[in-house]
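Participant: sequence plus predicted model, see below.
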Amino acid sequence: MPFNASTTPFIHPTPFTDPAFADAMAVRIEVFVKEQGVPEENEKDEFDQGSMHWVVYASIPRVSPPSSSSSQRKDRHAIDGTTSASELSQNRTPVGTIRLIPPPVSKKPYVLLGRLAVLKPFRTLGLGKLLVQEALRYAEAEGSAGRFDSPSEGIKWDGKCYIHAQTSAHGWWARNGFYLDDAEEWDEEGIPHVGMWRDIVLERRRGSIMI
């Protein structure tokens, strides 16, 4: 599927209950199951339900053969990248996703990012970076408001984010601000992984939960 100057990316945050979650799973299955060989039954886990997911869509205008002067004008707009918002919304295709597991869900004192996947034809466009940035912005806002704290379990999130990075992608994560932990490499679904961290500076707002 081509991605060019006429294509507009659109990132949509979605909880597990949103129909858009199916689009996130479609991307994950394409990348992790079909491309990397992860068993499909292992791709969806118990953390999906309590997590926040983002899906990036490619809005690809549909160009049809001209049949009248009006349709010629419409097709010209599609080629020029000036298709109306309503037309674009009808042609969005999910091409990438990421997942954020909050501390109250994982029962860990850190945010866990993962399931970052972008379809192969779209991997040179910076969509992975955009997804990470969106997830981190959300984490900063939620954390600053105290919504990632769990007083009943003694969890107060201090801004640490953790990822299970595929070893082959370690350099990419490092370029996006993550640093290696001191744990050894491990195998996950037959793929070598390393742990990496990134710290978010939180500004605790008045009224946030204190532990």
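Facilitator: Arrived safely, thanks for sending. Note that the coordinates shown come from a computational prediction; the quantities given were computed from them, not determined experimentally. Numbers count the residues shown, from 1 in each chain.
Participant: C-alpha from now on. contacts and neighbour counts both.
Facilitator: OK.
Participant: wait, isn't Phe122 in contact with Pro94?
Facilitator: No - in this structure Phe122 lies outside contact range of Pro94 using CA atoms under 8 Å: 10.7 Å.
Participant: please identify which of the two sits among more neighbours.
Facilitator: Neighbour tally, Phe122 and Pro94, criterion other CA atoms under 10 Å: the higher count belongs to Pro94, 24 against 16.
Participant: are we agreed that that one is in a strand?
Facilitator: Yes - Pro94: assigned to a strand according to DSSP: H, G, I helix; E, B strand; the rest coil.
Participant: before we go on, here's another structure to hold up against the first:
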Amino acid sequence: MTVREEVFVKEQNIPLENELDEDDARSFHWTAYASIPTKAISPELQAQNNDANGDGQSSHSRKVSNSTKIPVGTIRLVPPPHPPHPTPGSHHQADALDVDGNGRKDSTTIHDGREAYIKIGRLAVIPEFRKAGISKLLIETALTFAKDNPYEMMPQRDPSKIEAMRVESDGGVGVDWKGLVLVHAQVGVQKVWKRYGFEYDEAMGTWDEEGIDHVGMWKRVDVEPGRRKSRPFSISSPPLMAT
């Protein structure tokens, strides 16, 4: 969470208690690390690295090395279910939507209000690395993981209940994830998401999260067919390395 605190809490003034939410525990997370010469680390980055290690010591002080590994970017993937979409013009805390909306038809220009979707978010890169391709690395990694593991995107249920739900839901709408991805994009970085194929949803309009205007953007990825693996995935995926 070091990168998120650095970007969202310190830089964008979002309260820490609002930045960390209930979705974190059920989400998939990725962190990008950079290996840089120890002598080149600024005091700010060194302090951040100490916090990430959790013991007040830098990785350099524990092991003699000419470089230090620091966290520079992060992203998360939130699987279904999700609360209803934000109301255009509304004001609320980050992702603090009423979750008591199951079964409510909540259609938009792109989403029919029923199809299961995943949500990509909390994309953050520290200022010193924002022109190093870290966002691209994180977005592509999360999307690739999702499309290669579609059955891991849905909550685990009894197989017989899943089949019954498919029969009752027009071939699996809302039961199976078929590649639909949503982001709640800050207006200021809307172009970044568009660059990776996300389309603005006009019907979702603009709403305010923590004083920052957001819009809804969607993308559909081709999912790989297959069956759920018997061994469940950890919600925390291996870290990425950016050198």
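Facilitator: Right, received. Where do you want to start? Quantities reported herein were computed from a predicted structural model and do not represent experimental measurements.
Participant: could you tell me the TM-score of the two chains?
Facilitator: After superposition, the two chains reach a TM-score of 0.69 (TM-score structural alignment, normalised by the length of structure 1), with 160 aligned residues with a CA RMSD of 2.5 Å.
Participant: can you pull the residues that touch both of Phe122 and Pro94 of structure 1?
Facilitator: The contact sets of Phe122 of structure 1 and Pro94 do not overlap (CA atoms under 8 Å, 6 or more residues apart in numbering).
Participant: quick one, what contacts the residue nearest to Ser150 of structure 1 when sequence neighbours are not counted?
Facilitator: Among residues not flanking Ser150 of structure 1 along the chain, Pro104 sits closest, at 5.8 Å (CA to CA, 6 or more residues apart in numbering). Going by CA under 8 Å, 6+ apart, Pro104 of structure 1 touches 148-150, 155.
Participant: swap in 7 Å and give it another go.
Facilitator: 148-150 (CA atoms under 7 Å, 6 or more residues apart in numbering).
Participant: tell me the one of those residues nearest Leu116 of structure 1?
Facilitator: Closest approach between these and Leu116 of structure 1, by CA to CA: Phe148, at 21.0 Å.
Participant: how close does the residue located most distally from the centre of structure 2 get to Tyr33 of structure 2?
Facilitator: Ranked by distance from the centre of structure 2 (CA atoms, centre = their mean), the top residue is Val64, with 34.5 Å. Distance of Val64 of structure 2 to Tyr33 of structure 2, given as CA to CA, to the nearest Å: 19 Å.
Participant: could you do Gly216 of structure 2 as well?
Facilitator: In terms of CA to CA, Gly216 of structure 2 sits 29 Å off from Tyr33 of structure 2.
Participant: neighbour count for those two, which is higher?
Facilitator: Shown here are Gly216 of structure 2 and Tyr33; by other CA under 10 Å, Gly216 has more neighbours (25 against 19).
Participant: tell me the SS of the equivalent of the more buried one over in structure 1?
Facilitator: Matched to structure 1 by TM-score structural alignment, Gly216 of structure 2 sits across from Gly195. At Gly195 of structure 1 the chain is in strand, as set by three-state DSSP.
Participant: noted, bye for now.
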